[in-house]
Structure formats: structure tokens, C-alpha cells
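**Q** Here you go, sequence then predicted model.
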Amino acid sequence: MVVTPYLDTLLLLMVAAAAINDLASRRIPNLLLLSGLVAALVLHSISPDPGAALLSSAGGLLTGFVMFIPFYLVRGMAAGDVKMMATIGAFTGPDLALHIAILAWCAGGVMALGIVICRGRLRLAFSNLWSILRPAVLRLPAVPGAVKESAGSMPYGVAIAAGTIYLLLGRYA
């Protein structure tokens, strides 16, 4: 049984629901992500080569997690975004998870720039960026708490969903 269309359909539904939730409440429900992960594992287990499919799913989960966890650790992203990307990786495997992560970063960058410009906080955003980069550029010791005020937050699940939808719909165009 070919499971790819089912995986893609469920993934599109999951990322759409996650993006809508993130926009509405700034949260991505754990139950949604856990349900998606279980669905991905079940579908991979009934594929023609379940061993390879499950191994690819595990590799995708790990890839999605590893690509986004550094941003969580520096408080640049919420845990739900990391879990969402890991779940997407379980659906897609490592190669597509990497591509989706890159597309999500691009979409997120455009969204972030738009948000700080619309909120009139571009100067603060550049000041914060310089506070973060200055120790590395000037080879100085890092200063804890150098960034005093956030330039704003954004629903990053929307950027992740945009990258996912773009890549998946491109497969069928």
C-alpha cells in the first residue's frame, strides 16, 4: 500500500491546525502533535517496507528536533515549535525535514522583519542583534542579560506550516 498521499494529507491538516492554533492562542497543542506523531508512525508501519519507513521517520524526527532545538535553548523559539518540527520530520523523513526547516527559517525571517517594521521596533531589533553578536565579532566575553527588551514575538508555527505546505504542494504541482 502506498502511504505517501495519506501522510501528506494528514501532515497538511496537522500543520494547518497548528498554525491556526498558534495564531489564535500562541500555543501549539501537545495533543495535536502527539496525534500526528502516532498517525505518522502507524502509516509508516503499514508501508511496503515498514522497517526502512520507520527508520526514516525516526531520522526525520531527530533532524527536525536538532534543527530547531538551538533556537529554543537561546529563547528564540517556543518548545511547541520544536516539537512541531520534530513531528513534521516523523512524517517526511530527514531530507524533507531539512528542506522544510530551511523554508521555515526563510518564512520566519520575512515574518519577523514584517512584524518589527509594522510595530516600529526595527531599531530595537538591530540593537538586540548587535548585543548578541558583539561578543563574537569583537572577541569579547559574552555578557549575560545583554538584551534587555524583546522586539516582539511571533507565531512561528505559521512559518513552519508555510514551509511545509510550500514543499508538499510543490510535489503535486
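**A** Everything's here; your move.
**Q** going forward, measure contacts between C-alpha atoms and count neighbours the same way
**A** OK.
**Q** hey, where'd the helices end up in this protein?
**A** With DSSP state H as the criterion, the chain has helices at 4-25, 30-45, 50-73, 79-92, 94-118, 122-137, 156-172.
**Q** contacting residues around Ala53?
**A** Counting by C-alpha atoms under 8 Å, 6 or more residues apart in numbering, Ala53 touches 44-45, 47.
**Q** Okay, one more to line up with it:
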Amino acid sequence: MTIAILFIILAISFFTDLKNRKIFNVVTFPAILLGFIINTATLGWEGFLFSLFGFLMGFGLLVIPYVLGGMAAGDVKLLMAIGALQGTGFVFGSFIYITIIGGMIAFVILLKQKELINTLKRIFFSAQLRSLDSLNKNEYHHAFPYGVAIVLGTVCYTGVNVF
């Protein structure tokens, strides 16, 4: 049952993040709550802890990029919902796929916009850590709706676990 809920929130989040660049609380909060309720109802105290630790793992994996301004709160809440529904192992496994897919998307965007070399120079030769808020508008155009990477990475991880 939690896998069905997971795919519903992933589908909704994919389209809203592409269209509006937002992942809505009306999607993530009920998913988090349902994860706790379903896992607690089926597994008791162990189910509650399963959801709690998955929820916290989802938060922990994206809180630093969020604080640095590299991603929006909706992205963090989506990963927290994934964790509450599917637990720590699933959210961590998904995260590996998410980072790979996110990197590939960023690489393609930079390549397409002919900014790959400039970006690599900035990364390797910059001595200061900057958030996206400190970038000028010409640099900011590289950002993309990271919820897309979260959805695709989670779906890929789910497929790997099924087969």
C-alpha cells in the first residue's frame, strides 16, 4: 500500500515541479502522515520507528544542500515523505540514484548551455563556498527543478529492487 502512495506522490510532484517549480505541502504532508499511520498500524512500534528513521534520513540527506540554498524545502519534504513511507534503506538507496541522475541532468544542462568549462573552472578554482542566493542571474539559470531527479532516482531504485 505504501508503494502505491509513493508512486502517486512521485507522479504529482514530478509534474508540479516541472510546471510550477514547486512540490506542494498538500502532497508531502499527507504522504508523511500516511507513512507513519500505515507502518505503525501494520508493524506496531517497529513500524513507527521504521517511518521515523526513514523520515529523519530523508531530512538528513538534503538538509545541508537546502541550508546552502541549493535546493528548495519541497525537495527536502519529498525525500522525507519517501523515507516515512519506505524506511531508511529505501530512502538511502534512492538517494544514490537521485544524486547520479541529478548530476547527469546538471551535466547535460551545462553542456547544452556551453557553460560546462566555466562551471568547472569556478568549482576548481574558487576558494569560497557560495549559496545559490549569492549567484548573479547569469549563473542562476543553471538551476533545475531537483524534484525531477528525486522522482526519477526513486523510480529507478524501485525498479532495481523489484527485479
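**A** Everything's here; your move. Everything numeric in this text was worked out from a predicted model, so none of it was measured.
**Q** Got a TM-score for the two of them?
**A** The TM-score (TM-score structural alignment, normalised by the length of the second structure) is 0.88; 159 aligned residues with a C-alpha RMSD of 1.9 Å.
**Q** how about CSV for the contacts of Ala53 of the first structure, with distance to Ile165 of the first structure added?
**A** Listed next are those as CSV, based on distance: C-alpha to C-alpha, whole Å:
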residue, distance to Ile165 of the first structure
His44, 20
Ser45, 24
Ser47, 23
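**Q** related to what we said a few turns ago, hey, which of the helices of the first structure is tucked in deepest?
**A** helix 79-92 (a mean of 27; mean count of other C-alpha atoms under 10 Å).
**Q** With the second structure overlaid, how far apart is that helix on average?
**A** Comparison of helix 79-92 of the first structure with the second structure after fitting gives an average deviation of 0.9 Å (mean C-alpha distance after the TM-score superposition for the first structure).
**Q** picking up where we left off before, and the helices of the first structure: which comes nearest Glu149 of the first structure?
**A** helix 122-137 (8.0 Å; C-alpha to C-alpha).
**Q** can you list contacts of that closest one?
**A** Under C-alpha under 8 Å, 6+ apart, the answer for helix 122-137 of the first structure is 113, 116, 140-143, 146-151.
**Q** Roughly how far does the residue in the second structure that Pro70 of the first structure lines up against sit from Ile150 of the second structure?
**A** Aligned against the second structure by TM-score structural alignment, Pro70 of the first structure finds its counterpart in Ile64. Ile64 of the second structure is 16 Å from Ile150 of the second structure, where distance means C-alpha to C-alpha, to the nearest Å.
**Q** ditto for Leu52 of the second structure
**A** Taken as C-alpha to C-alpha, the span from Leu52 of the second structure to Ile150 of the second structure is 20 Å.
**Q** of the contacts of Ala53 of the first structure, which stay in contact in the second structure?
**A** Retained contacts for these in the second structure, judged by both residues aligned by TM-score structural alignment, their matches' C-alpha atoms under 8 Å, are 44-45, 47.
**Q** No further questions, thank you.
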